[in-house]
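> heads up, no residue letters with this:
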């Protein structure tokens, strides 16, 4: 005889599986209805130098492969030799930080002197502004995903500086069936910067009784770590796992890291964070409701209350979590509009033509 608790568990599992399948079916139908137009074509050979972050690097190299004559991917330590052999029209470097060798800047200077067109795309701004201005001076064109850093690079003599946000790799971040192991009411993925630890410490009583996942490093910083520890998965997870957790969540919280100089940042200029992070696009590409803190340029890409939700205080966040957990249809509608906006405007195939157009226009002048 099946016990009452087992029957209840079976019913809950069935409902959760049905709801997940219904969500996925709606997302896939929406994607199928998006008109597909051939992307613009650029008759150039691009050498791409990745930074080592799979979700960005694969998205950029895949996107370039769809719109240029040839895309070559080389490691930072190979760039000088490879460029002299391959003779690319454009050398595009992603970020130029963390995994790049000490002599990389010298290599880029040599390549510019040899007549190569060079560009760098900073995607960790403004958190490393003690290093990036010096690095920027070794390139013809500088792109930054952070509005506040455009004047910074102009001030050190870079003539071509452009604000350009990142996008999403749609072959990686996409709606899928996550499975029971990835389901949650509320999910947050990221390191425990001080503002994030403070947020979850304040949320702790509210989160009791909910299915919560907090994934990332340094969460031992929490003052209420013991209370929240059942929700925490410490350490890095690969992008393919991140996608599953986003898909399995009813709500994903996005909270940008603080910009003040300190243990976690090298931003002694204390430039503010005005622009959204790549995670904003990645969460929305999974067809899951995102509730994010507000950055100045958010409304350029999404419309709060239509294809994303926002919060300005812990109290507002708690209110919106409670509301959307109880309103499945509305939660799903906003998430699907977010998916549509992302897939029609914010993939790398949408973003990279702007980058190449700006590089090419200046080269031809």
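That came through fine. In this text, all values refer to a predicted model and were calculated from it rather than measured experimentally.
> CA atoms for contacts and neighbours, from now on please.
OK.
> Show me where the stretch 251-365 of the chain has its helices.
When secondary structure is read from DSSP state H, counting those that start in this stretch, the stretch 251-365 of the chain shows helices at 278-284, 314-326, 328-345, 348-364.
> in the longest one, what counts as buried?
Neighbour-count burial for helix 328-345 flags 331-343 (criterion: 16 or more other CA atoms under 10 Å).
> and of the helices of the stretch 251-365 of the chain, who's closest to residue 49?
helix 348-364 (14.8 Å; CA to CA).
> Name the residues of the closest one that are buried.
By neighbour count with 16+ other CA under 10 Å, helix 348-364 contains the buried residues 348-353, 355-356, 358-360.
> Quick check, residue 233 in contact with residue 218.
No: counting by CA atoms under 8 Å, residue 233 does not reach residue 218; the two are 10.5 Å apart.
> quick revisit: any chance of the buried residues of helix 348-364 in CSV, with distance to residue 101 too?
Shown next, in CSV, are the buried residues of helix 348-364 (distance: CA to CA, whole Å):
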residue, distance to residue 101
348, 27
349, 29
350, 31
351, 28
352, 26
353, 29
355, 25
356, 26
358, 28
359, 25
360, 28
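> with those in mind, which one is nearest to residue 4?
Closest to residue 4, out of all of these and judged by CA to CA, is residue 348, at 50.5 Å.
> could you pull out the strands for this structure?
42-49, 68-73, 90-94, 117-122, 141-144, 160-163, 184-189, 212-216, 232-234, 249-254, 289-293, 309-311 (DSSP state E).
> could you redo those as CSV and give each row mean neighbour count?
Putting those into CSV (neighbours: other CA atoms under 10 Å) gives the following:
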stretch, mean neighbour count
strand 42-49, 20
strand 68-73, 17
strand 90-94, 23
strand 117-122, 23
strand 141-144, 24
strand 160-163, 20
strand 184-189, 21
strand 212-216, 21
strand 232-234, 16
strand 249-254, 24
strand 289-293, 24
strand 309-311, 21
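> Dump those strands to a markdown table, plus distance to residue 58.
Below are the strands of the chain laid out as a markdown table (distance: least, CA to CA, whole Å):
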| stretch | distance to residue 58 |
| --- | --- |
| strand 42-49 | 11 |
| strand 68-73 | 10 |
| strand 90-94 | 12 |
| strand 117-122 | 15 |
| strand 141-144 | 18 |
| strand 160-163 | 21 |
| strand 184-189 | 20 |
| strand 212-216 | 22 |
| strand 232-234 | 25 |
| strand 249-254 | 22 |
| strand 289-293 | 23 |
| strand 309-311 | 28 |
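> of those strands, which approaches residue 176 most closely?
strand 249-254 (11.7 Å).
> counting contacts, what elements does that closest one pack onto?
strand 184-189, helix 278-284, strand 289-293, helix 314-326 (3 or more CA pairs under 8 Å, 6 or more residues apart in numbering; DSSP states H and E).
> another one to put next to it:
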């Protein structure tokens, strides 16, 4: 059985092809090319299609065409016309059959169209369906016509299926909920699936794809899984799979299937362009408690704090490392040089506005506001207006990213400069060569998170950490990963840290950049002290901060909220 949902549609213009006073074809202008509804002998070909429908079959026409096929089919009885391209129907003249008493003309939401076809079939004796496909329409809108055709092809000789009855099952009735997981290749995906397996949670993954939009067939697979697997809720990370127009969340609402979206990056930078967040059956989980108010203002009623954690089956002591990883002090992180350049180019700033970027980044880095928009509203309302007047949403989002990453670049560089007296090993992108003079530091290019870092972290006496300026109150992944595999971490103080670790005994933090040097001197000289702190941190992690703990919390919150 196949189910579909239309996510996008290609734009085009049309013009009639005339023979004297009759429309004999329709020319379609699309993507700089010219297509034809039929080309030559369109009317003859439509008569042939109508004549090929076997007696006793209920004809379902995919695309109205020139209207000739409809006219011929009406000589034998009722006809269902599935047409989502009214511009062609109006141009060809086929639209005149839209109000014919024997014609059921359907368009719009494909799920509803399928249900209406089933109702039409039932009203006409539940006879077998005969699909009549005009090829052009599938080229124009593959998601709509081809997938509807595949669905009806599966059903045409079988007993009618009541789709809504299939998906109207009760949720959260079992001891352990069933999860539909939107998967794409991204940080945290493997950790989530591994944690679900260890918790004994039954789940099914639907691959989203890697592009800006979901892959072709994603929603078709989603709906098939809903019918066959009957999950209690869907789970995604960073709103992956959710389109900006709200079509997917609207579909989930119709299916009465709750959605849990766990944001492990700044949700403001992700949801900036979402026109319809459809919050009714959506729960937002954010790694940063400071985002709770922002998400509530965005319209979400179900917002929960869910910090990061670690996979202790992957990050564990005793894994082998390389000799080149040995160091007293190491720092692993991006210089942000290339990120700043990228966002500067894509922000579309004029020269005057661009000159303000350094001072704004410095000020934003020192302020408590989590978003650039909020910072400008409070401190520079005239610049907020200037930002809002940038040409596109992409320009505005790039400007916010530019300020955030330039603030991070400056802060990170200031911290790393304090490491130089200790001959640090710096692991990251080549932008560090632009920021640091040659001398008393070593460089390695970026390491693989899964294959390298569990063995890398314990090779340093001190793993240094400074948090991105998009995380002003939250702790990052490194605070969990380093102790989990037996390494010692020195990190910057975060407001939310004290709810996760006991400062001074389970975690060592600096409040000011000037404290970095003295703390390094102290802890480099105290092997026993480092081991004691690391052991205490790892014990706390094993007890409270694994991804099994996080997923257990998420599952329970979803049950409490939607069960």
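Structure's in. What do you need? All figures in this text were calculated on a predicted structure; none of them were measured in a lab.
> Would you pull the TM-score for this pair?
Overlay of the two chains. TM-score (TM-score structural alignment, normalised by the length of the first structure): 0.76; 304 aligned residues with a CA RMSD of 2.5 Å.
> Residue 482 of the second structure: how many residues sit nearby?
30 (other CA atoms under 10 Å).
> now swap in residue 320 of the second structure and tell me
With other CA under 10 Å as criterion, residue 320 of the second structure counts 12.
> try the one 3 residues further on
Burial of residue 323 of the second structure, expressed as a neighbour count using other CA under 10 Å, amounts to 9.
> Pick out the residue closest to the middle of the first structure.
residue 278 (2.1 Å; CA atoms, centre = their mean).
> Please produce JSON lines containing the helices of the stretch 251-365 of the first structure, extended by distance to residue 226 of the first structure.
Below are the helices of the stretch 251-365 of the first structure laid out as JSON lines (distance: least, CA to CA, whole Å):
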{"stretch": "helix 278-284", "distance to residue 226 of the first structure": "28"}
{"stretch": "helix 314-326", "distance to residue 226 of the first structure": "21"}
{"stretch": "helix 328-345", "distance to residue 226 of the first structure": "31"}
{"stretch": "helix 348-364", "distance to residue 226 of the first structure": "41"}
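> Would you mind telling me which of those helices is nearest residue 32 of the first structure?
Per CA to CA, nearest to residue 32 of the first structure of those: helix 328-345, 10.4 Å.
> quick one: contacts for the aligned partner of residue 94 of the first structure in the second structure?
Using TM-score structural alignment, the equivalent of residue 94 of the first structure in the second structure is residue 237. Applying CA atoms under 8 Å, 6 or more residues apart in numbering to residue 237 of the second structure gives the contacts 182, 189, 261-264.
> With respect to residue 456 of the second structure, which of these is nearest?
Of these, the one sitting nearest to residue 456 of the second structure (CA to CA) turns out to be residue 189, at 21.7 Å.
> tally of neighbours for residue 55 of the first structure?
Neighbours of residue 55 of the first structure (other CA under 10 Å): 19.
> no wait, residue 219 of the first structure
Neighbours of residue 219 of the first structure under the rule other CA under 10 Å: 25.
> ditto for residue 29 of the second structure
Residue 29 of the second structure has 15 nearby residues by other CA under 10 Å.
> Do a quick rundown of the helices in the stretch 101-250 of the first structure.
104-113, 132-136, 150-155, 194-207, 225-228, 239-248.
> what does the shortest one contact?
To tie it back to what came earlier, the one meant is helix 225-228 of the first structure. Here helix 225-228 of the first structure makes contact (CA under 8 Å, 6+ apart) with 204, 219.
> from what I can see residue 117 of the second structure touches residue 80, true?
Yes: here residue 117 of the second structure reaches residue 80: they are 7.4 Å apart, a contact under CA under 8 Å.
> So for the two, which sits in the more crowded spot?
residue 80 (24 against 21).
> Which positions in the first structure sit opposite the helix or strand that contains that one in the alignment?
Under the criterion of DSSP states H and E, residue 80 of the second structure resides in strand 79-82. Mapping strand 79-82 of the second structure onto the first structure (TM-score structural alignment) gives no aligned residues.
> So which other helices or strands are in contact with that strand?
Counting by 3+ CA pairs under 8 Å, 6+ apart, strand 79-82 of the second structure packs on strand 58-62, strand 103-106, helix 110-123.
> Quick check: which of those is buried the most?
Comparing those by mean neighbour count (mean count of other CA atoms under 10 Å), strand 58-62 ranks first with a mean of 25.
> what's that one packed up against?
When contacts are defined as 3+ CA pairs under 8 Å, 6+ apart, strand 58-62 of the second structure packs onto strand 79-82, strand 129-133.
> Please work out which residues of the first structure line up with that strand.
With TM-score structural alignment as the criterion, strand 58-62 of the second structure doesn't align anywhere.
> same thing with stretch 27-37 of the second structure?
Counting by TM-score structural alignment, stretch 27-37 of the second structure sits on no residues of the first structure.
> and the residue mapped onto residue 361 of the first structure from the second structure, how far is that from residue 263 of the second structure?
Residue 361 of the first structure maps onto residue 560 in the second structure, with residues paired by TM-score structural alignment. Between residue 560 of the second structure and residue 263 of the second structure the distance is 20 Å, computed by CA to CA, to the nearest Å.
> Equivalent analysis for residue 245 of the second structure, please.
For residue 245 of the second structure, the distance to residue 263 of the second structure - CA to CA - is 19 Å.
> which SS state does residue 35 of the second structure fall under?
Of the three states, residue 35 of the second structure takes strand under DSSP: H, G, I helix; E, B strand; the rest coil.
> How many residues are close by it?
16.
> In contact with it, which residues?
Counted by CA under 8 Å, 6+ apart, residue 35 of the second structure has contacts 27-29.
> could those residues be laid out in a markdown table, adding distance to residue 233 of the second structure and secondary structure?
Shown next, in a markdown table, are the contacts of residue 35 of the second structure (distance: CA to CA, whole Å; DSSP: H, G, I helix; E, B strand; the rest coil):
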| residue | distance to residue 233 of the second structure | secondary structure |
| --- | --- | --- |
| 27 | 45 | strand |
| 28 | 42 | strand |
| 29 | 42 | strand |
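> Let's have those residues in JSON lines, adding distance to residue 205 of the second structure.
Listed next are the contacts of residue 35 of the second structure as JSON lines, based on distance: CA to CA, whole Å:
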{"residue": "27", "distance to residue 205 of the second structure": "42"}
{"residue": "28", "distance to residue 205 of the second structure": "39"}
{"residue": "29", "distance to residue 205 of the second structure": "39"}
